[in-house]
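Visitor: need the 3D shape of this:
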Amino acid sequence: MSMILFASVVRVRDGLPLSASTDFYHAQEFLECRRRLKTLALRLAQYPGRGSAETCDFRIHFSSSGDVACMAICSHQCPAAMAFCFLETLWWDFTASHDSTCISLASRPYAFLEFDSVIQKMKWHFNHMSPSQMKSCLEEIQEELEFQPPAVLSLEDTDVANGMLNGHTPVYLEPAPSFRMEPVTALGVLSLVLNIMCAALNLIRGVHLVEHSLQVAQEEIGNILAFLIPFGACIFQCYLYLFYSPARTVKVLLMLAFICLGNVYLHGLRNLWQILFHIGVAFLSSHQILTRQLQEKQSDCGV
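Guide: A predicted model of the protein is given here:
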């Protein structure tokens, strides 16, 4: 008997379904559970990274991180560790093959229909794992669940109407699991140091111009902004390297453009070598940001 009956990928901010498995269950209890899953999807932003809700016949499990959440309807015989292992593997596969920008711009349900077949194959794989495969798959996730148990939601928590009638909406303060980035490299540290130095130089020159321009001429305003905007861009580049952020490529290109345009505008206040140094550091930092990826999920239960 299958233990994972249905799975879907949804967008966290509004519960928009992005992809889902095909189900062949038409019992009234299962259809009611599907309805509750859709209702719960609308409120995922209020919950922690992992949670479960139980009905008379089925369990709903969800796992969310960033813009995407994966949800499943499982039988009572399905161990929680197996369900969350499945959901986490599904999350990694979906986010690895779909850019966060495309996810945020999706405007219609099931925009990533081609991923449905991947969900089906993964669901079949987990439902037909051998005991030895299941043991190796579940050990790591079982430890995580013991350390940080998933939130347990009551049936009322999955019904928006009930939440309204009770006069409150439960909000859980447990943190969602954070993204793990690859380790910082020596070249990455160098780019951070140089970027901070460039930011400091821009800030000092910008503040110096402000202090000596109490009667600010029109042309001086441009010079001040040409120092201060690249200063902010350098600091934001440091942030993008250290922490994961959605749509990183767009943000990196935008910061690089600000720095390059600002330094070109400052031709005359800076010599050619100074301009090339600032632009070179910006390109080095951009390269380091784009090459530092999310850490690969180490799992023995891949499809």
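Visitor: switch to C-alpha atoms for all contacts and neighbour counts from now on
Guide: Noted.
Visitor: so how far is Ala226 from Tyr239?
Guide: In this view, Tyr239 and Ala226 are 21 Å apart by CA to CA, to the nearest Å.
Visitor: higher neighbour count, the two?
Guide: Ala226 (22 against 14; other CA atoms under 10 Å).
Visitor: chain neighbours aside, what residue packs nearest to that one?
Guide: Excluding the flanking residues, the one nearest Ala226 by CA to CA, 6 or more residues apart in numbering is Gly262, at 4.5 Å.
Visitor: and this one, please, so the two structures can be compared:
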Amino acid sequence: MIGFSMITKTRDGLPLCGTTDMRSEDQSEDYHLAYKDLKSITKRLSKFPDRCSYTPNSYSIHFISAVGLTFLVLCESSYPVVLAFSFLDEIQKEFLQEYERDKAVEASLRPYAYIKFDLNITKIKARYNNPRSLRTRLDLSALSQEIKILPPYVIHPDEFKYPGGKSASLTSFRTAASSERHFVSLDLYGWLSVGLNILCSLLNLTRGVSIMNDGHVDSLDSETFQYAIAFFLCFLFFGYQVYLMSCPTSMRKPLACATLGSICLCQLYLWEHRTSMQMLFHVTVGCAATFTIFTRQIQEKLPQYNL
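Guide: Okay, here's the model as predicted:
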């Protein structure tokens, strides 16, 4: 259920309106800790994206920012994310309809200058705390789809405080977001591509080692040594394709193209040591891996998107 909601100015975190129906004695320790985190977040709202979520314990904090205002809600972590953001969207629309945006954002206001809007929030919260009677359920499909496509940015605790509780300067939230991204599970074709790449990588390593051993390293001529290096490079390129298929790096697509081009060049250089079928096999495996890298989807979403 929703426990607390507030409206602040994004620029400086000045609270314009806030409401709670819970008595202090009924609030758990987790609630108090999450509330303190919410207050810490309001001090640096301008550093975060327009839609964010943070779950420190059994409670979650969600907020949206627009036109210089931020709308925040503190609710139980089991409360559906799509309902929490629908609640925030409804508060935002009603607030902007009732008050002039420029007056609310630009004017120098005292804290809780719009405390009367608490009644509006209380009415909306009552409906959202009783989902069975929520008439807007059928209207949530568009928002649910939007959240699936563009999920909220998940805030990490280190982005607004040190472990000791002191405020810290915000690190790049985009870097933190990318570190939490992960691929969807590989299908049969993807696993086949990984297996064939590992096979090609090992075959090239074996050929390279064989050439070095047959030539007794010390007596290797320049051309034979270059062929051995080419085999070792193929070993590395096929291994790197496995890495690109497994890790969601931001530059994986251009890197995949460069790796495939290098594999093709190596095959042309090694044409005297390989049959046409062997060259075709290696190039085909490289192309298949590149296709997997391009088509494998990145998943970065919060749980509880669905109602």
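Visitor: quick one on the thing from earlier: quick one: contacts for the residue nearest to Ala226 of the first structure?
Guide: By CA atoms under 8 Å, 6 or more residues apart in numbering, Gly262 of the first structure lies in contact with Leu225, Ala226, Phe227, Ile229, Pro230.
Visitor: now the equivalent of Val210 of the first structure over in the second structure. Nearest residue, chain neighbours left out?
Guide: Counting by TM-score structural alignment, Val210 of the first structure corresponds to Met212 in the second structure. Take Met212 of the second structure and drop its neighbours on the chain: the residue closest to it by CA to CA, 6+ apart is Ala228, 6.6 Å away.
Visitor: doesn't Cys137 make contact with Cys85 of the first structure?
Guide: Yes. Using CA atoms under 8 Å, Cys85 of the first structure is in contact with Cys137, at 7.2 Å.
Visitor: the more surrounded of these two?
Guide: Cys85 (24 against 21).
Visitor: which element is that one on?
Guide: helix 80-97 (DSSP states H and E).
Visitor: buried sites along that helix?
Guide: Across helix 80-97 of the first structure, burial judged by 16 or more other CA atoms under 10 Å covers 80-91, 93-94.
Visitor: ok, so of those residues, who is nearest Pro177 of the first structure?
Guide: Glu88 (11.0 Å; CA to CA).
Visitor: do you have the helices of the stretch 201-307 of the second structure handy? List them.
Guide: 222-246, 252-269, 276-295 (DSSP state H, counting those that start in this stretch).
Visitor: just tell me what Tyr241 of the first structure corresponds to in the second structure.
Guide: In the second structure, the residue equivalent to Tyr241 of the first structure is Met245, according to TM-score structural alignment.
Visitor: can you check Glu182 of the first structure too?
Guide: Under the alignment (TM-score structural alignment), Glu182 of the first structure pairs with Val184 of the second structure.
Visitor: dump the residue contacts of the residue nearest to Met212 of the second structure.
Guide: Residues near Ala228 of the second structure by CA under 8 Å, 6+ apart: Arg207, Gly208, Val209, Ile211, Met212.
Visitor: how many other residues sit next to the match of Val210 of the first structure?
Guide: For Met212 of the second structure, the neighbour count with other CA under 10 Å is 19.
Visitor: the one 10 residues further on too?
Guide: Using other CA under 10 Å, Ser222 of the second structure has 8 other residues around it.
Visitor: now do it against Ile229 of the second structure, distance only.
Guide: Taking CA to CA, one finds Ser222 of the second structure at 11 Å from Ile229 of the second structure.
Visitor: just the helices in the stretch 1-150 of the first structure please.
Guide: Remark: helices assigned in the stretch 1-150 of the first structure by DSSP H, counting those that start in this stretch are 28-41, 80-97, 100-105, 116-127, 131-147.
Visitor: what about the last one, distance to the chain center?
Guide: Averaging C-alpha coordinates over helix 131-147 of the first structure and over its chain gives two centres that are 24 Å apart (CA atoms, centre = their mean, to the nearest Å).
Visitor: now do the shortest one
Guide: In terms of CA atoms, centre = their mean, the centre of helix 100-105 of the first structure is set 11 Å apart from its chain centre.
Visitor: that one: which residues count as buried?
Guide: For helix 100-105 of the first structure, a neighbour-count test (16+ other CA under 10 Å) marks Ser100, Ile103 as buried.
Visitor: what range in the second structure matches it?
Guide: So helix 100-105 of the first structure is aligned with nothing, judged by TM-score structural alignment.
Visitor: can you report how many residues lie near the nearest residue to Asn162 of the first structure once chain neighbours are set aside?
Guide: Closest residue to Asn162 of the first structure apart from its sequence neighbours, by CA to CA, 6+ apart: Glu156 at 5.8 Å. Glu156 of the first structure has 13 neighbouring residues, counting by other CA under 10 Å.
Visitor: wait, doesn't Ala34 of the second structure sit right on Tyr54?
Guide: No. Contact criterion CA under 8 Å: Ala34 of the second structure and Tyr54 do not qualify, at 9.2 Å.
Visitor: any residues in contact with both of the two?
Guide: In contact with both Ala34 of the second structure and Tyr54: Ser60, Ile61, using CA under 8 Å, 6+ apart.
Visitor: for the counterpart of Leu236 of the second structure in the first structure, give its distance to Met164 of the first structure.
Guide: Mapped onto the first structure by TM-score structural alignment, Leu236 of the second structure lines up with Gly232. Relative to Met164 of the first structure, Gly232 of the first structure is positioned 43 Å away (CA to CA).
Visitor: out of those two, which sits in the busier spot?
Guide: With neighbours defined as other CA under 10 Å, Gly232 of the first structure and Met164 compare such that Gly232 has more, 16 against 10.
Visitor: residue contacts, the more buried one?
Guide: So Gly232 of the first structure contacts Ala199 (CA under 8 Å, 6+ apart).
Visitor: how about the one 4 residues further on?
Guide: The neighbourhood of Phe236 of the first structure, defined by CA under 8 Å, 6+ apart, consists of Met255.
Visitor: ranges for the helices of the stretch 51-200 of the second structure?
Guide: Counting by DSSP H, counting those that start in this stretch, the stretch 51-200 of the second structure has these helices, from start to end: 81-98, 101-106, 118-128, 141-149, 173-179, 188-214.
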